[in-house]
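[1] Got a predicted structure plus its sequence, pasted below:
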Amino acid sequence: MKKLFFIFTLLLTNSIFAQSYPFKITGTINSEKDKTTIEAATVHLEKVKDSAIVTYTISNNKGKFSLEGKSFNKDVKLFISYVGMDSYSKSIQLDKTSSLNLGTIFLKEESNLLGEVVIQSRAPITIKKDTLEFNVKSFKTKKDANVEDLLKKLPGVQVDEDGKITVNGKEVNKILVNGKPFFGNDPSITTKNLTKDIIEKVQITDTKSKSEAFTGEKGDANNKTINLTIKKENNKGWFGRVSGGTGTDKRFEGAAMVNRFDNNQRFSILASTNNINSPGFSFGEIQKMFGGGGNVWINRNGGFSINGRRFGGGSGIIKSKTAGATYADKYGKGFDVNANYFYSGSTSNNESKSNREYTLPDRRYFSYSTTTSDDENHNHSFDTDFDIEIDSTFLINIKPSFIVNEREGSSRRQEESLDEDNILTNNYVSSAYSKSLANNFQNRLDITKKLGAKGSFIKATITNRIDKADTEEINKSTIEVFGNNPSTENRDQKSTIDNNLMGLTTRLVYRFPLVTKKLFLDTKYRYQRDERENKENTFDFNNTTLQYSDFNTDLSSDFTYNDITKTPSLELVYRTKKWRLNFQTGFVNRTLENNDKLRPELSLQKEYNNLDLDASFRYQFDSKASIYFDYNLSNNSPNISQIQPFSDVTNPSNIVTGNPNLKPTQNHRVYMNFNKFNWQARTGFWFYANGTLYKNQVITNTSISDDLVRTTTYENTDGGYDIWGGASYSKKIKLDSITSINLRARTNISANKNFNILNNVKEGAKTTSLRPNFRVTLDWNKLAMIETSYEISFSNTKYDINNNQNQNFTRHSINIRTKTNVPKKLEWRNDIRYTYNPNVIGFNKAAWFWNATLVYSVLKDQGSISLKSYDLLNQNTNAQRRATSNYIEDSESTVLQQYFMLGFSWKFNSLGKKGKIRDHNFHF
């Protein structure tokens, strides 16, 4: 065996290094007309034999370039291209020590004279102003590669295991096909289902809204948009996938997606169901597919929630169902429509345990709790998007949406509190049932009119929102207090709750050019009015009538609450090829008012006047590097629950009372990022830093009695902050035409300080954490991929007063991912994770988690049969530890356990040449 391995290694080494021709080609690129240097020209080397790309680079801001590497072919050809210029080419014959300085190369202005033969550019990369364009033919992938496989080959682009795409550290939050949305701009649906062979170009730009693109405004410097251009002959037909599987422990999954393209008209449907905590589709496939993504939660087990809709993963065992459809078309000139429907449903059950150690100024105490829950959730959403382009200067966008959510759930909780001598002080047991129906309607109208040719425009946005939620709850609880004054309190209550919201937001912007297309003054006005109605009727159970008939005033409410904001502002905007600067200042007038029918004497009317500021700049050093900085001053008013002075006694072990004297919290936020990519060396570096300093931050003020019953209110304080940031360095080492090594070092760092008041003593806790990660990936093209990563997480918490309670946490994680395609039709994937939590108390400190999948291709690679094993070692756990300013918690909850599943998947694609459609009949 050792001899065979030695022979294999020797042959591989010889294939890599034998008959290679090292080379170094340098030069300077100038414009022939004005003799100025040309930055960002594409220089690439091709094999004469088959026109395959050997290597490429981009000229720097002085017009200089350097091509270095090795070629296994002696005859090569050099190409230089730049937008608006004729291409330059030169044949080169390499030898063992090729070093060639081409001196200054002059490019002529582009000519296309009648009868002249024009050589079409085959440049792998082209830079057009703020757009980076990749030629798909220049990047080799496997035969049946999809767009995601293609993106992984592009320099500076990273695609993680969840399908999240970043470009030099900036997230791709929108994807377009031929300049138009596909499944709500969703990245993952597009990248996983479109095949590489129908794509011609990949273009990357800063993300812009439709109005920003229409007026030529700056985009979002921190997010990227990918546009895929499809060959005209491939823009008509059907494509999609279907899959299903069944496994041990009654596990199952099924998913289907069908798409129809007919030039401007598109229609797609999807559906899935499973009980393996999987959404059926990726986070990206659902997040932006139907305009969602406002309130997003993601956990490390692969689950996520979007605007209250939960998909897979998370704690507990979840059965999920999804179904949806999207339609897009263009009617006549200047009228585009996009309509979407989506249904998501889930049922889940979970049991969680937590152990907490509380630190008081004069003592400690402990709590141990167990919670079980069962939930069922159904969500229907429908939205449309109309673009009406009256002419080249006038755009109207209308976007109505409607959401219906039904939820039913029950939970049971048991909690014990013990003093520092571990003597039981109180015991709290509760059970709860709730059922709710919520409706939401929202419509946004954007009107944009360009004025003249100097960059002036006027924009108006009107958004109205209507929310209605009806909830029925039953809460039962018993609290037993022990010690010198023992007592028992029982509660059995039923509540009906009506919450309604009517909101209106209007924005007006007028841009006046001070210097044509460079310096602008924007005058803005924003008006927002939210009117909330809350009516909660709570009744205690009457043991005589055996009905919920005794009205409980303390737990009931009947009020309206208005929040009105008026904000006039001015903004200066300056932009050139390299610079983008803006400075905005606004005056915020905010009025809060209430009308309480149960407590007519209660007046919460407040008026706040504050200054908002925003200043940012972006500088593009050259085609390789840029830096961005932003400062923002904003003010957040306390919410209604924090300022209402009556007590919430729903949980008798923790009684909460609002404080009507709270002030708005002032937030000073600073953000910056830097990124650089070296095209020749294939190295990328980026970092970002983000921090917020709080003034008048709202914190809790809690008094804990001897029997450990808590009463809580709120106060303002200064000195709190949040700081977080990260950095990444990556390098690609190409060993030969099929083998490469990718190296990445990444780290995240955070620091925050928060406060609370316990028994009249203010305690501050500063927590800092560092999480470096190292990853090495060996990619042997079609044969194998091995990726290993190691991450260690350090966390330190220091207290201002109780220094003896300072904590240090460490967590280790090792991941190994492999993929082999030997023999050709068999793919074997492994995902192995080892975690070690040395500081966790009461739960498992270490665990191995191993998933493995065998996939065999059938039906000419359109279908596949898979055997999946989940948690092969049966050690899955989610034990974790965290620290706050007044307690340390160890927790664990239900996780999905080991199972094996046999599945079948089929992809179909009839996006053929010249729009010909081949019929497919399928079922599963």
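    Alright, I've got the coordinates. Just so it is clear, the model here is predicted, and its values are computed rather than measured.

[2] From here on, just use CA atoms for contacts and neighbour counts.
    Noted.

[3] T471: neighbouring residues, count only.
    Residues lying near T471 (other Cα atoms under 10 Å) number 18.

[4] show me the contacts for it.
    When contacts are counted by Cα atoms under 8 Å, 6 or more residues apart in numbering, T471 touches S434, K435, S436, L437, T496, I497, D498.

[5] can you do 10 Å?
    T471 makes contacts with 406-408, 434-438, 495-499, 536, as judged by Cα atoms under 10 Å, 6 or more residues apart in numbering.

[6] Which strand or helix spans it?
    Using DSSP states H and E, the element containing T471 is strand 456-481.

[7] could you pull out the helices for the stretch 501-650 of the chain?
    640-643 (DSSP state H, counting those that start in this stretch).

[8] Excluding chain neighbours, what is closest to S893?
    The shortest distance from S893 to any non-neighbouring residue, by Cα to Cα, 6 or more residues apart in numbering, is to S352 (3.9 Å).

[9] okay, pairing it with this:
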Amino acid sequence: MKKIITLFLLLCTTLLYAQDKTGAVSGRVMSSKDKKPIDFASVALKNLKDSSIVGANTTGTDGKFIFTKLQPGNYRLFIAFVGLKTINRDFSVQADKPAAELGDIFMDDNSIDLETVEIKSEAPPIVVKKDTLEFNASSFKTVENAVVEDLLKKLPGLEVDKAGTVKAQGETVTRVKVDGKEFFGNDPLLATKNLPADMVDKIQVIDELSEQAKFTGIDDGNRVKIINITTKKGKKNGYFGNNTAGYGSDERYDVNINVNRFSDKRQVSLLGQLNNVNKQGFGGGLGGGRSGPGITRTNAGGINFGDTYNDETEINASYFVNSSNNLRLQNSLTQNLLGDITTIFDNRQENRSERLNHRLSFMIDTKIDSLTSIRIQPNFSYTSNQSNNQNIYTRDYSSYVTSGRQELRNDGTSPSVNNSVLLRRKFMRRGRTISLNLETSINQNDSENYNYIADEVVSGNGGTDRLTNQLNDRDNYSLNHTSRLVYTEPLSRTLSLEFNYRNSYNYNNSERYTYNYNELSGAYDLIDLTYTNLYENTILVNAAGFSFNQTGKKFTWNAGLAVQNSDRTNINISRHTTLKQNVFNYTPSALFRYNFSNSKRLVVNYRGSTNQPNINQLQPIPDNTNTQSIPVGNPDLRPEFNNNLRMVYNAFTGGRNRSLFINLNLTQTSNRIANSSSLITSGINQGKLAVTPVNVNGVYSGSVSTALSLPLLPENKLNFHINLGGNYDRDVNFTNSLRNVTNSWSLRNGYRLVTSLDKLDLSASLSGAINRATYSAQPRSDTRFYTFSPSADVSYLFPGSIRLGMDIDYNTNTGRGENFDREFTLLNGFISKQFFDGRGTVRASVNDALNQNQGISRTANNNTIQDLSYNVLQRYYMFSFTYTIRQFGARRRMPDSPGQRGERRERGERGERGDRGARDQQPGSGGGMRGGGGRQRN
């Protein structure tokens, strides 16, 4: 492994030094009309030898541009600006005269508007627009049968973790759209893990405004990071998708279905999945796009429909259903730091769970008249869970030891309904608007759990047996409704004023009935009033505020202030007590965006916000279903108040395709809801921890992340990505009545080499992290632990459409203690062969060839250090077949005559033959979902 790392570092060094600064070209773009410099003009450079795009950039405020590191040869310069004629200028770079100075270049008026330089089939790899970073998919080669997720892994500034969660410039991507339309609601993994990569034309990373902000034109700072996938023009009218079936050793199977029917305005997608190899191509499960610890069997399917009509009405609807069956075998070792006492909890757990989930979403956006529009977006979901958890445990308290076993069976359902209505109205005066946003959610959570605990407390005075055998019948209901009214008034051409009012009503009801087992009747019919309670919590919030917004040529700023009143009523029905609370808060906000150029910007955003405690934190009734702790709510809790400051700097050097992203987040929290833990020393719950939420101050946190991408070879053939980041958290809690301050920080770094070649696909990386936590109440328990994970993923396309590939991951964990300091190597390999002009692919693969895969994790926070080890999927072999659907052609709206139908058939066949020809010229491209037996890291 040391040799591999050394070789990797030598390769990086060699490639860095191989870049020889050989030539440059510079000039200044001027207007022929007024002889003034033109800033933000688009400039692109093409090598005439091979017609490759060398780089793209924009002029500065002085109209100047420069391209460096040019090899000797002949080049063509393209310059474009809105309303001016495009200029082409040829020049040469010679070994004896490496600097080409073009001087002043004058642009003439033109009636044709051009926003960017457009060179067909030669678009630059990356284009920076106002709030969008756009990647040209053809510049980042993927292997056959790749999905969008594989493409995203190659893009600079983007990270995809093992669960499939995508981060762009340090922010989590919350939604993925396809050609601007919603795709299966708010689940980004359904797009990234299922749509084929070869249908993608562009990947757009967007800082998207809220729907209300889009309408008013006032940036209120409520932006989310989304990805929009634009499809290739030739694939906007036809069928495409991949379908895979695989079967292997140990009765492993993997079946995936993906069929899409796209036209210019309509999208229909059908997805299906059946496997027992821990693959989950959707979010919202045990581990996002990853099934989590254990071995999971998954069945899922769904359909998505989107259409835009001639009157600009947009409709989107989707239905998705999934079921999973999981077996988790887990060992945990937990250190609880309680003042000057340390308890050691050792657990061995077997958990079997079944989960069924239905999701239905719908959206319609239409105009009532030319000035009024409405957007309605309801969502429905229904989830049922069944689980059986068996736990054998030992609790070491130094002076005595508790040993026992628990069986906890749970059966629950969770239906929910959410609806959003946005009514928008524009006035004749530009910038004057009024809008009303209504948000409603109804959630129900019903469950029955049977809790059986038998243990023994052993001390110097002997042993004491204890038995708990109960039925817990729980019913939680919540209704949340929020109305927000916004009015905007223009004060000048660039300055506007917004008035806003918000009213929200939150009602929560909790009914908890606990019954002891009756030996005489053989039923659970003896109510236990200690753990039984009926509780209601109602919160009414009114907030009114204003904000100023100004948009200049290079900047945007927004500053606002709101006054918020929260009125809360807690009713303990069982105890006949009522608690009322009334709190005023000021919630300021500020935003500043500055564009140094089209490719460099700085964003500073501050927001103040409140966070209300939930009903479980408020209800003062103990819960004894956990063998380690007894949580008890606190009705006196006050809402948290958060001050959050975020700074983002993005820079992209178009001519060299270099990019830099820096994110900084700082948060300070007043009245933070933290836990107060104390050891129960007597009674039936002796040895457990009594945990009560309390308000604390002195809590803050910060994080920084950077992503730097450097091209090592021209034409984007080899890129070097560097990701660095760190976190710091200062938490406060109480342990055995002692105030404990936990300072935890982590540093992480990662380095990746990524190719974009036709036949060779390579990704090699080094990543590592250090984590440290200190505890003021018990300094001797301070902890530091490390992870180090080099990896490589390589495949090559041989003659005859045969691809051979492998990926290897080495994982080492240190500083965690006995049985948890582990190192292992995960090796996967495959060989595949394409048939039927690339439509069919057979694949033989092995997962975890060395049979070393392990599950391990550590968490260290507040007054707890916990180490986990759990079962994972290990070695298996699989044979699979993938069939790619590609059928494209022109569509007619009117009925065809027989001759027209024959002409349409012929046109469709010609289009399909053309598509096959394009594939033959790009052997590195492909489409669809990876075949069965793909990489597994669980």
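    On my side now, so go ahead. In this text, all values refer to a predicted model and were calculated from it rather than measured experimentally.

[10] TM-score for this pair?
    Once superposed, chain against chain, the TM-score is 0.87 (TM-score structural alignment, normalised by the length of the first structure); 873 aligned residues with a Cα RMSD of 3.4 Å.

[11] coming back round to it: now for the residue nearest to S893 of the first structure: what does it line up with in the second structure?
    Using TM-score structural alignment, the partner of S352 of the first structure in the second structure is Q330.

[12] moving C-terminal of whichever strand or helix holds its match, what's the next helix or strand?
    Q330 of the second structure is located in strand 314-338, with elements delineated by DSSP H and E. Under the assignment DSSP H and E, the closest C-terminal helix or strand after strand 314-338 of the second structure is strand 341-367.

[13] Just the contacts of T471 of the first structure: which are in strands?
    Using DSSP state E, the subset of these located in strands is 406-408, 434-438, 495-499, 536.

[14] list the contacts for the corresponding residue of the first structure for L618 of the second structure?
    Under the alignment (TM-score structural alignment), L618 of the second structure maps onto I643 of the first structure. Shown in contact with I643 of the first structure (Cα under 10 Å, 6+ apart): L604, S637, T657, G658, N659, P660, N661, L662, K663, T713, Y714.

[15] Max pairwise distance over the residues you listed: which two?
    S637 and T657 (17.4 Å; Cα to Cα).

[16] What lines up with L520 of the second structure in the first structure?
    Checking with TM-score structural alignment, L520 of the second structure has T544 as its match.

[17] Roughly how far does that match sit from K174 of the first structure?
    From T544 of the first structure across to K174 of the first structure, the span is 62 Å (Cα to Cα, to the nearest Å).

[18] just G863 of the first structure next, same as before
    29 Å.

[19] which of these two has more neighbours?
    More crowded of G863 of the first structure and K174, by other Cα under 10 Å: K174, with 22 against 18.

[20] Does that one touch I226 like I think?
    Yes - the criterion here is Cα atoms under 10 Å, and K174 of the first structure meets it with I226 at 6.5 Å.

[21] overlap in contacts of these two?
    Overlap between the contact sets of K174 of the first structure and I226, as judged by Cα under 10 Å, 6+ apart, is given by I165, N185, P187, D206, T207.

[22] which of the residues you listed count as buried?
    Burial by neighbour count, 16 or more other Cα atoms under 10 Å: within the shared contacts of K174 and I226 of the first structure this picks out I165, N185, P187, D206, T207.

[23] and P838 of the first structure, what pairs with it in the second structure?
    Counting by TM-score structural alignment, P838 of the first structure corresponds to T814 in the second structure.

[24] what's the burial count for the residue lying closest to T359 of the first structure once chain neighbours are set aside?
    Spatially, and ignoring its direct neighbours in sequence, T359 of the first structure is nearest to N886 (5.4 Å; Cα to Cα, 6+ apart). Neighbourhood size, N886 of the first structure [other Cα under 10 Å]: 23.

[25] And for the one 4 residues further on?
    Burial of D890 of the first structure is recorded as 20 neighbouring residues (other Cα under 10 Å).

[26] likewise L4 of the first structure?
    L4 of the first structure: 9 neighbours (other Cα under 10 Å).

[27] any idea how far D707 of the first structure is from the residue nearest to T359 of the first structure?
    18 Å.

[28] Read off where stretch 861-879 of the first structure ends up in the second structure.
    On the basis of TM-score structural alignment, stretch 861-879 of the first structure is assigned to residues 838-856 in the second structure.

[29] rewinding a little: show the contacting residues for the match of P838 of the first structure.
    I770, R784, F785, Y786, T787, F788, F820, D821, R822, E823.

[30] Out of the contacts of T471 of the first structure, flag the one nearest to D374 of the first structure.
    E408 (8.5 Å).

[31] check contacts around K580 of the second structure.
    Contacts of K580 of the second structure by Cα under 10 Å, 6+ apart are N537, T538, I539, D567, R568, T569, N570, I571, P635, D636.
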